[in-house]
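Engineer: fold the stuff below for me.
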Amino acid sequence: MARRRGLSAEDKALWSRIAATAVPLHPSRKQAEPPPAPQPLKKPPVAPDPAPLLPPSGLRPGSSSGSGSTRFDLSPAPREALHLQPLRMDHKTHRQMARGKLAPEARIDLHGMTLATAQPVLTRFILQSKAEGRRLVLVITGKGREGGPETPLPVRPGALRHNVPHWLHMPPLSAAVLQVRPAHRRHGGEGAYYVYLRR
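Structural biologist: Okay, here's the model as predicted:
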């Protein structure tokens, strides 16, 4: 077993500064010895200011109305977020699906629906498809209308496109869904998702 080392000079100085701020529980009792005066800590040398940080490539700039400043949308695009998720299905089947060579067995179009309407409709569709033994279904969300980067999420462009992957990964749908990927161009591209269901 290794021997314990004592406190370094810096640790002792820090402890004495903390001990000096302590208030005794019983002020009537005598203190054995006043704590030593705190010693100033040595500050590490200050490095020169680094170059200004540029936003990562995943951030999408948006203009702020009237102020002239730039605003960044920190949420990754749905396509990028889905590609970061681990592959949970067969590689060969996934490759065929990504190339648009697998035909979806059912599809649902959520165009024009509000978030409040679309979520229960999607839940019913996915659970019914799983009950009927389907494996690959297509969920069409559309790309969204232009509303500008300053609009709130429920009305910003692609609100359904951004929310559908989250809904598919939350209960009760997470128990039925094995993989979610953006659809191939022939099945809707960025405005649709392949949903591969569990057996």
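Engineer: going by C-alpha atoms from here, please, whenever you check contacts or count neighbours.
Structural biologist: Noted.
Engineer: find the nearest non-adjacent residue to Gly100, please.
Structural biologist: Closest residue to Gly100 apart from its sequence neighbours, by CA to CA, 6 or more residues apart in numbering: His184 at 5.1 Å.
Engineer: now the second one, please; I'll put the structures next to each other:
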Amino acid sequence: MARDRKLSADERILWGKVARSTRPMPGKAGALTELDAFLAEAEAAAEREQEKRTPATPTPLQPTAPSMAKPSAGVHHPLEKPVKRKIAKGRLALEARIDLHGLVQSEAHTILLDFLIRAHERSMRHVLVITGKGSSMGSDGALKRAVPLWFSKPEFRYLISSYESAAQHHGGEGALYIRLSRRHGERP
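Structural biologist: Next up, the predicted model:
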């Protein structure tokens, strides 16, 4: 990497997440607070920019019927019942699986993103992500709660078509069936 190349806002945010997962060296805590301030400013600027790009929509006089409304980009729907049933019974294969047990959120985020990108590049459709239930040793299930929230973030949004809790023998509430979106130009 060229030394005079500046990091983009996204790269700085990602680096900030990595930096927050470590302990600062003695006497270097000030640099971390500067980074936190920059990241907060960058996130606020990104939100302002997003608001500028999103045009104000007039409120309709009559509500539209849900069947006529288009699904918005980035909103993931649950798997269809027949698809979930086929996966649970083994008639539709899970092409890959990843277990995130024992990982902190920053590690899990990076590993999960890499796993899903590779699966998407290989045109896989159904994968299993095991987050764990988070009920052991006083844990509150941080990954179980965080992973579905990550799916609405831009880096995951284009990869995932839908997801839902897995069947009991695949991990139940501690695992997710994920249907990956089709690659651009790929036929069904």
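Engineer: which one in structure 2 is aligned with the residue nearest to Gly100 of structure 1?
Structural biologist: Taking TM-score structural alignment, the alignment pairs His184 of structure 1 with Ala167 from structure 2.
Engineer: if I look at Asp36 of structure 2, how far off is Lys17 of structure 2?
Structural biologist: 10 Å (CA to CA, to the nearest Å).
Engineer: sorry, wrong one. I was asking about Asp10 of structure 2.
Structural biologist: Remark: distance between Asp10 of structure 2 and Lys17 of structure 2 (CA to CA) = 11 Å.
Engineer: can you tell me the SS state at the counterpart of Ile117 of structure 2 in structure 1?
Structural biologist: Mapped onto structure 1 by TM-score structural alignment, Ile117 of structure 2 lines up with Leu127. Leu127 of structure 1 falls in the helix class when you classify it by DSSP: H, G, I helix; E, B strand; the rest coil.
Engineer: which strand or helix spans the nearest residue to Pro182 of structure 1 once chain neighbours are set aside?
Structural biologist: Nearest residue to Pro182 of structure 1, sequence neighbours excluded (CA to CA, 6+ apart): Tyr193, at 4.5 Å. Tyr193 of structure 1 belongs to strand 192-197 when assigned by DSSP states H and E.
Engineer: on that earlier part again, higher neighbour count, Asp10 and Lys17 of structure 2?
Structural biologist: Per other CA atoms under 10 Å, whichever of Asp10 of structure 2 and Lys17 has more neighbours is Lys17, with 16 against 13.
Engineer: so what corresponds to that one in structure 1?
Structural biologist: Match for Lys17 of structure 2 (TM-score structural alignment): no aligned residue.
Engineer: any idea how far the residue nearest to Lys17 of structure 2 when sequence neighbours are not counted lies from Leu143 of structure 2?
Structural biologist: In space, and not counting its chain neighbours, Lys17 of structure 2 is closest to Ser106: 6.9 Å by CA to CA, 6+ apart. As judged by CA to CA, Ser106 of structure 2 and Leu143 of structure 2 stand 10 Å apart.
Engineer: which SS class is the counterpart of Lys153 of structure 2 in structure 1?
Structural biologist: Residue correspondence to structure 1 (TM-score structural alignment): Lys153 of structure 2 is matched to Met170. With three-state DSSP as the basis, Met170 of structure 1 sits in coil.
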